[in-house]
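*Asks:* need a 3D model of the following:
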Amino acid sequence: MRYMVAYDLMETMRNTNQWLGASALSFASSPCFSAIPNPALSWMAAWGEVTERTFQRMIVKPDWGIHTVTCEDGKDHLVEVDTVVERPFGDLIHFHVAGRKPQPRRVLLVAPMSGHYATLLRSTVKSLMENCEVYVTDWHNARDIPVSAGKFDVEDYTQYLVDFMRELGNDIHVVAVCQPVPLTLAATAYLAEQDPKAQPSSLTLIGGPVDPDATPTDVTDFGRRVTMGQLEETAIQRVGFKYKGVGRKVYPGLLQLSSFMSMNMERHSKAFADQIGRVAQGDASDHDPHNRFYDEYLAVMDMPAEFYLSTVERIFKNREIAKNAFVVNGHKVDLSKITDVAIKTVEGAKDDISAPGQCIAALDLCTGLDDSKKASHVEPNAGHYGIFAGRSWRNNIRPLVIDFMNSNSRTTAPNQKTAAE
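*Replies:* Down below sits the predicted model:
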């Protein structure tokens, strides 16, 4: 029960700060002060506006915000988000482009369940939608999932991926980003043994901890230092009475966000101070760089406790994927059984979360895969975020990934010539 009290206390603190911001904005913006040229009131209103928005966005799932896409015909086409498979802990969604012929190149983008929503991959989705049919794993906030839905750990996550791949068929190209990379590799190996005809055409693994010990970082060091007992005692809480998932054990998004912020507190503090100044001077807008970044960065979701703890224990501490000893539903997954799925790894030279070496380890584990079906790329000067979003992704990495898909497609992609041609 004390964990539930702690969860409600964090929510109360968040709600109080949001209220303080709204109150300051309302008070300083009162018409009765309009005739008083006092700059302190402008700064108070600016502080209130930034504070209210900051704490309000923490509990709101961002919208995908992808309403249209410009296709090869030069026209803007409306985009609809359709749910293909609906599950308690996550859905498989499809970005349907109205009025466009279905694209032969179909992509499943596996989003991480690491504290942020799948919308973190918004720019990745938009870039792929230009000439691909894009499907995304849209994970749910654990606080909104009733306890009656049961548990959800790394094995359940892997089984979800297996089911999603089966649903989409073997002409799908899978792209996994960050945290789900090792589990996506395991899901592919599981299919290779249990249902070979459902294996994807290709697998692109971007910046994930297949072997965390290959190149240690602060993230892997933390996993080594903290015992599972300490982690469960300090990080896990029960969802409070306000949400549908009341009583469910979770790793709260607000707790993870505070950890993220504390790692770069000086940088974040300066960013918010500068934003208050811009608002006071009338230079800010809803879609300025600060708001675009923090609207997504501050929107956090709770993770099921079983998933968080099993990730730390089985992926980082025990290195079950790196040792080819991962078990799903009592079945030991053998990565060497992958023989017909082309695999490409992508790493960032300046990635301080999944450093170079952690992801490429997947290629050595797939001993049954011919070298001609293996590829790797290390992007110079790119950090963790840059390898799946931003300039490095758009200009350098995305074209390589598209070429890799075309070279290993079971159907002919647009503008791709066959051998006969």
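*Asks:* could you use CA atoms for every contact and neighbour count after this?
*Replies:* Will do.
*Asks:* quick check: longest strand of this protein.
*Replies:* For the chain, the strand with the greatest residue count under DSSP state E is strand 76-85.
*Asks:* which helices and strands sit right next to that strand?
*Replies:* Strand 76-85 makes packing contacts with strand 68-70, strand 90-97 when contacts are defined by 3 or more Cα pairs under 8 Å, 6 or more residues apart in numbering; DSSP states H and E.
*Asks:* pick the most deeply packed of these.
*Replies:* The highest average neighbour count among these, using mean count of other Cα atoms under 10 Å, belongs to strand 90-97 at a mean of 20.
*Asks:* just give me how far that strand sits from the chain centre.
*Replies:* 15 Å (Cα atoms, centre = their mean, to the nearest Å).
*Asks:* and the contacts of that strand?
*Replies:* Residues outside strand 90-97 that contact it (Cα atoms under 8 Å, 6 or more residues apart in numbering) are 68-69, 77-86, 129, 133-140, 164.
*Asks:* circling back: ok now the longest strand of the chain, how far from the chain's centre?
*Replies:* How far strand 76-85 lies from its chain's middle: 19 Å, per Cα atoms, centre = their mean.
*Asks:* what angle do it and strand 90-97 make?
*Replies:* Orientation check (axes from the mean of the first three to the mean of the last three Cα atoms, to 10 degrees): strand 76-85 against strand 90-97 gives 160 degrees.
*Asks:* how about this one, so we can line them up?
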Amino acid sequence: MWYTFVDAQQRLARALAGGVLSESGPRPCAPAGWLGVEQAADAFGYWLLRSTCAFERTPPFAIHSVVANGSRVAVSESVAASPALGALLRFNREAPTSSADEKRPVLLCAPLAGHHSVMLRETVETLLEERDVFVTDWADARDVPREAGPLALDDYVQALEGFMRTARAFGPPVHVVAICQASVPALGAAALLATDGAAPIASVSLLGGPVDTRLNPTVTDRFASSHTLQWFHDNAIDLVPPPYRGAGRLVYPGFIQQAALFAAHPERHLRLEAEYWSRWLAGDMSGAQQALRTANEYAAVLDMAECYFLDMLRVVFHEHLLPRNLWSVAGRQVRIAALRDTPLCTIEGDSDEITGAGQTHCAHALHEASPMLPRRQFTVERCNHYDLFIGPRWREAVYPGLCEFWRDVEHAALEVRRPRRAVRASASRKSA
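*Replies:* Below is the predicted model:
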């Protein structure tokens, strides 16, 4: 078992880093940009924690305010729900808005694919410029006691159902945005709610989601489909050791995920490191702190429960149950056609190396939406997988496209309500 050995290394790295790091974060440089021993110690300490996946605590979102329309808007963070699988975080803009200008909140479904949801901090900050945001913050499986259950894919779909209902309880229906692997459980949860007659959702948007991996399979798809579930169990699953709360749970460890990510996308890892070190060496401590934060968030990996990991491989990459309309969750069949009255938007990147072309857009064929509903399907040029939710392409192309879609959805909903109001007003006048 490698887990115990790697865990011992991580504890040693934390001890070494703890001896040099400042408790308040990277220390500023002295006047004239002079960099001393203390700054060098900080740089080494954070690099050691990143390279060994040794963060004792997940980096926080720490979003206290955003700039919207030239003004700074305060943001408060709270926990809206906290089942064993994770938490639903609520980011609330503390800015007065008129009812006529009310924008529906966004429920951001973070993928459970090896990273903590804090990797989407930039995504959340961008969304907060106009709307309140809910975020699924999945727990590290090593910290979930075995008594909480196997943490299978069905459990996460049902948790998303609960999160969608919870978000709706705070106000108007939410715009659901699912990123990458979250597209499958989010679609499943939304479809099950629609089948039950619940309506907590204003729209569903899928960004680079593997809805049907049979279409234009990528290297990742081919690797996942060409190895049996038993092979993954024998080569990628390990046992959580004491003293973690999930001791004895079988997991796909975060340190394996970090190695896999580096092997698949070395350029991204090296670019983040180069950005941090170049700014640090240039004496730009403000830029270095921002680059450090981004690098630490990307390095914040987590363990996934064996059941969930193998379920995703089976449902998405081996048996393709969702596009074949053969998927059931806890005995309930997932029928995407039940979302007929829910507007759908799909976004792909033309250079996506993880999700192949058409794998997300194919959701429209399963959806069979009412022709009266807004719907969008667009492919972003010069856009890889991570560009869909982080960086310039996200801010310049993806986010504006989402905003346009949401405006159309809200305008259509307003037009539907107006005739009803007119009828009620007319009936009131006649009775008078």
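*Asks:* related to what we said a few turns ago, dump the helices and strands packed on strand 76-85 of the first structure into CSV; add distance to L41 of the first structure as well.
*Replies:* Converted to CSV, these look like this (distance: least, Cα to Cα, whole Å):
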stretch, distance to L41 of the first structure
strand 68-70, 41
strand 90-97, 45
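*Asks:* out of these, nearest to Q275 of the first structure?
*Replies:* Across those, Q275 of the first structure has its closest neighbour in strand 68-70 (29.7 Å, Cα to Cα).
*Asks:* the closest one vs the second structure, average offset?
*Replies:* In this overlay with the second structure, the average offset of strand 68-70 of the first structure from its partner residues is 2.1 Å by mean Cα distance after the TM-score superposition for the first structure.
*Asks:* tell me, that strand lands on which residues of the second structure?
*Replies:* Counting by TM-score structural alignment, strand 68-70 of the first structure falls onto residues 65-67 of the second structure.
*Asks:* tell me which residues are up against that stretch.
*Replies:* Under Cα under 8 Å, 6+ apart, the answer for stretch 65-67 of the second structure is 72-75, 125, 128-129.
*Asks:* reformat those into TSV and put neighbour count and distance to V176 of the second structure next to each item.
*Replies:* As requested, the contacts of stretch 65-67 of the second structure are exported to TSV (neighbours: other Cα atoms under 10 Å; distance: Cα to Cα, whole Å):
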residue	neighbour count	distance to V176 of the second structure
R72	12	26
V73	18	23
A74	15	23
V75	19	20
E125	20	16
L128	24	14
E129	17	17
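*Asks:* what's the separation between the closest residue in space to I237 of the second structure that isn't next to it in sequence and C180 of the second structure?
*Replies:* In space, I237 of the second structure comes closest to Y252 once its chain neighbours are excluded; the distance is 4.8 Å by Cα to Cα, 6 or more residues apart in numbering. Using Cα to Cα, to the nearest Å, one gets 18 Å for the distance from Y252 of the second structure to C180 of the second structure.
*Asks:* residue boundaries of the strands in the stretch 51-200 of the first structure?
*Replies:* Residue ranges of the strands in the stretch 51-200 of the first structure, as given by DSSP state E, counting those that start in this stretch, are 68-70, 76-85, 90-97, 106-110, 133-139, 172-177.
*Asks:* before we move on, the earlier item: with the second structure superposed, average distance for the longest strand of the first structure?
*Replies:* Compared with the second structure after fitting, strand 76-85 of the first structure deviates on average by 1.8 Å (mean Cα distance after the TM-score superposition for the first structure).
*Asks:* can you check what angle separates that strand from strand 133-139?
*Replies:* Strand 76-85 of the first structure and strand 133-139 are oriented at 50 degrees to each other (the same axes, to 10 degrees).
*Asks:* got the contact list for the closest residue to I397 of the first structure other than its chain neighbours?
*Replies:* The spatially closest residue to I397 of the first structure, leaving aside those adjacent along the chain, is I387, at 7.1 Å (Cα to Cα, 6+ apart). By Cα under 8 Å, 6+ apart, the contact list for I387 of the first structure reads 206-207, 346-348, 379, 393, 397.
*Asks:* what's the local residue count around the nearest residue to E320 of the first structure once chain neighbours are set aside?
*Replies:* Nearest residue to E320 of the first structure, sequence neighbours excluded (Cα to Cα, 6+ apart): F326, at 4.9 Å. Taking other Cα atoms under 10 Å as the criterion, the count of residues near F326 of the first structure is 22.
*Asks:* what's the helix or strand for the residue nearest to P150 of the second structure when sequence neighbours are not counted?
*Replies:* Of all residues not flanking P150 of the second structure in the chain, C307 sits nearest, at 6.2 Å (Cα to Cα, 6+ apart). Element membership of C307 of the second structure [criterion: DSSP states H and E] is helix 306-312.
*Asks:* next helix or strand past that helix?
*Replies:* Next element after helix 306-312 of the second structure (DSSP H and E): strand 328-329.
*Asks:* for that next one, name the packing helices and strands.
*Replies:* So strand 328-329 of the second structure, by 3+ Cα pairs under 8 Å, 6+ apart, packs with no helix or strand.
*Asks:* for the stretch 251-400 of the first structure, which segments count as strands?
*Replies:* According to DSSP E, counting those that start in this stretch, the strands that the stretch 251-400 of the first structure contains are 303-304, 327-328, 331-332, 342-348, 374-379.
*Asks:* appreciated, that's everything.
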